[in-house]
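# sequence? don't have it. structure:
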């Protein structure tokens, strides 16, 4: 609900001015996929590569955000939706600052991801599906979460007793069970160049 006593104040420095000075555009790369699919690993590897090239970047990671900004949220469907809504708003601020922001969230529901996309201008939001079969994610299980979920110690766990809705039309799909980290990053960088977010590295 909008408070009628609030007034939007435009920034003195515009998004386009920030982009022009930095000589690259800004956008949100929304990594979605099952737990253990490699979202955080790829997000941080991409971040490191962009940083190395002098490109303004930042990673918003699901677990980290729940330690602070979203510490009050659980894992019910309602709380998951609010979790994604808040992240979308934070990502918008980063894009406005001229930053390439990489988000690593399971974000299991298509409707929630679509709602976030609608908040961005054209060519500012890209849904990247980190596609990895459930069996492989369970095999990796770096945090032993699947193991706990199978024992009933974790409720509403995506892929076990809570659904994951894969993107029907992602902007990019990365098969993390078939590509090395280096190969995946090469594909993502190539995509960013095609979208004219960054220049050729």
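That came through fine. What you see is a predicted model, and the numbers here were worked out from it, not measured in a lab.
# From now on I want contacts and neighbour counts done on CA atoms only, so please keep to that.
Will do.
# From the contact counts, what lies against the helix or strand hosting residue 49?
Secondary structure assignment for residue 49, by DSSP states H and E: helix 39-52. When contacts are defined as 3 or more CA pairs under 8 Å, 6 or more residues apart in numbering; DSSP states H and E, helix 39-52 sits against strand 27-32, strand 57-61, strand 100-104, helix 181-194.
# Now do the helices in the protein.
15-22, 39-52, 62-65, 77-96, 110-117, 134-140, 145-150, 181-194 (DSSP state H).
# to the chain's geometric centre, what's the distance from the second one?
Just to be clear, that refers to helix 39-52. Distance of helix 39-52 from its chain centroid, counting by CA atoms, centre = their mean, to the nearest Å, is 12 Å.
# Pull out the buried residues from that helix.
39-40, 42-50 (16 or more other CA atoms under 10 Å).
# what angle separates that helix from strand 57-61?
Helix 39-52 and strand 57-61 are oriented at 170 degrees to each other (axes from the mean of the first three to the mean of the last three CA atoms, to 10 degrees).
# got the contact list for helix 39-52?
31-33, 56-59, 61, 102-105, 130, 181, 184-185 (CA atoms under 8 Å, 6 or more residues apart in numbering).
# Out of the residues you listed, give me the two with the largest separation.
33 and 56 (24.6 Å; CA to CA).
# More neighbours: which of the two?
More crowded of residue 33 and residue 56, by other CA atoms under 10 Å: residue 33, with 27 against 21.
# got the contact list for that one?
For residue 33, the contacting residues are 39, 105-108, 129-132, 166, by CA under 8 Å, 6+ apart.
# How many residues are close by the residue nearest to residue 142 when sequence neighbours are not counted?
Distance criterion CA to CA, 6 or more residues apart in numbering; nearest residue to residue 142, sequence neighbours excluded, is residue 36 at 6.7 Å. If you count neighbours by other CA under 10 Å, residue 36 ends up with 25.
# Surely residue 36 is in contact with residue 137?
Yes - shown here, residue 36 and residue 137 form a contact pair, counting by CA atoms under 8 Å, at 4.8 Å.
# tally of neighbours for residue 3?
6.
# Quick test: name the residue nearest the centre of the chain.
residue 103 (2.4 Å; CA atoms, centre = their mean).
# Comparison target below:
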């Protein structure tokens, strides 16, 4: 096992400030959280497209895509969910250091894990976006058929059914996708980013 005393942070000649000057933007993590089927990935994709139109440097980390590669092998146990989000938080921190606006679309059901990700960066570099839809609406949408499998016992520990989702208490943005369409949701987020100087 590697002794942590042998691991030393190596400073870079090009600083975070240098990268920010080059990109002419303020980096942040747009952390989309909510139940499966609430619209996280859809809205995150639409927001990234808008930012791209504005010539902003972005990258979208999506739950399923990350589990195919970086987090391949992690299960949906509580312990592995914590590790999944820990890794995403650390990767997102690198993107912030690179001067990128990073969008993350993860259920991230546990408040302490979202707080952990928030604590990795400066206070104004983390924007929690609660993509909220009632469970019954998410089940009606069920784009991947996961709720049906969870209800029949084929998926254990499924968030909202057999595993809890801890709703954000102080999210910077609260998007209710049962009450507004994608365009309205994106507009709220973009206006917030403009107002805050991102």
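Sure, I can see it. Values in this document were obtained by computation on a predicted structure and should not be read as measured data.
# Can you calculate the TM-score here?
Superposed pair, TM-score by TM-score structural alignment, normalised by the length of structure 2: 0.97. Supporting alignment: 197 aligned residues with a CA RMSD of 1.1 Å.
# if we can go back for a sec, wouldn't the residue nearest to the centre of structure 1 be in contact with residue 57 here?
No - checked against CA under 8 Å, the pair residue 103 of structure 1 and residue 57 is beyond contact range at 10.9 Å.
# which of the contacts of helix 39-52 of structure 1 lies closest to residue 67 of structure 1?
Residue 67 of structure 1 lies nearest to residue 61 out of the contacts of helix 39-52 of structure 1, by CA to CA, at 10.2 Å.
# on that earlier part again, can you put the helices of structure 1 in TSV and add distance to residue 8 of structure 1?
Formatted as TSV, the helices of structure 1 follow (distance: least, CA to CA, whole Å):
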stretch	distance to residue 8 of structure 1
helix 15-22	16
helix 39-52	31
helix 62-65	26
helix 77-96	14
helix 110-117	20
helix 134-140	44
helix 145-150	42
helix 181-194	31
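# For residue 172 of structure 1, which of these is the nearest?
Here helix 181-194 is closest among the helices of structure 1 (CA to CA), at 7.9 Å.
# The closest one relative to helix 39-52, how many degrees between them?
Going by the same axes, to 10 degrees, helix 181-194 of structure 1 is angled at 60 degrees with respect to helix 39-52.
# So which bit of structure 2 is helix 181-194 of structure 1 matched to?
Aligned by TM-score structural alignment, helix 181-194 of structure 1 falls on residues 182-195 of structure 2.
# In the matching stretch, which residues are buried?
185-186, 189-190, 193.
# ok, now stretch 152-164 of structure 1?
157-159, 164.
# on that earlier part again, alignment lookup: the residue nearest to residue 142 of structure 1 to structure 2.
Using TM-score structural alignment, residue 36 of structure 1 sits opposite residue 37 in structure 2.
# what about the closest residue in space to residue 117 of structure 1 that isn't next to it in sequence, neighbour count?
Residue nearest to residue 117 of structure 1 in three dimensions, not counting chain neighbours: residue 125, with 6.0 Å by CA to CA, 6+ apart. Residue 125 of structure 1 has 23 neighbours, counted by other CA under 10 Å.
# do you know how far residue 53 of structure 2 is from residue 46 of structure 2?
11 Å (CA to CA, to the nearest Å).
# now do residue 28 of structure 2
17 Å.
# do the same with residue 20 of structure 2
24 Å.
# which among the buried residues of stretch 152-164 of structure 1 gets closest to residue 118 of structure 1?
residue 164 (20.5 Å).
# ok, so what distance separates the closest one from residue 26 of structure 1?
28 Å.
# With residue 115 of structure 1 instead?
For residue 115 of structure 1 relative to residue 26 of structure 1 (CA to CA), the value is 19 Å.
# Can you get me a residue count around the residue mapped onto residue 80 of structure 1 from structure 2?
Matched to structure 2 by TM-score structural alignment, residue 80 of structure 1 sits across from residue 81. Around residue 81 of structure 2 sit 18 other residues, with neighbours defined as other CA under 10 Å.
# measure residue 81 of structure 2 to residue 159 of structure 2 for me?
Noted for residue 81 of structure 2: a distance of 11 Å to residue 159 of structure 2, by CA to CA.
# contacting residues for the aligned partner of residue 70 of structure 2 in structure 1?
The equivalent of residue 70 of structure 2 in structure 1 is residue 69 (alignment by TM-score structural alignment). Listed by CA under 8 Å, 6+ apart, residue 69 of structure 1 has no contact partners.
# now do residue 148 of structure 2
Neighbours of residue 148 of structure 2 in contact, by CA under 8 Å, 6+ apart: 139, 142.
# again with residue 174 of structure 1
Per CA under 8 Å, 6+ apart, neighbours of residue 174 of structure 1: 128-131, 184.
# Go through these and name the one nearest residue 175 of structure 1.
The closest of the contacts of residue 174 of structure 1 to residue 175 of structure 1 turns out to be residue 131 (CA to CA; 4.9 Å).
# and residue 6 of structure 2, how many neighbours?
With other CA under 10 Å as criterion, residue 6 of structure 2 counts 6.
# meant to ask about residue 76 of structure 2
Neighbours of residue 76 of structure 2 using other CA under 10 Å come to 16.
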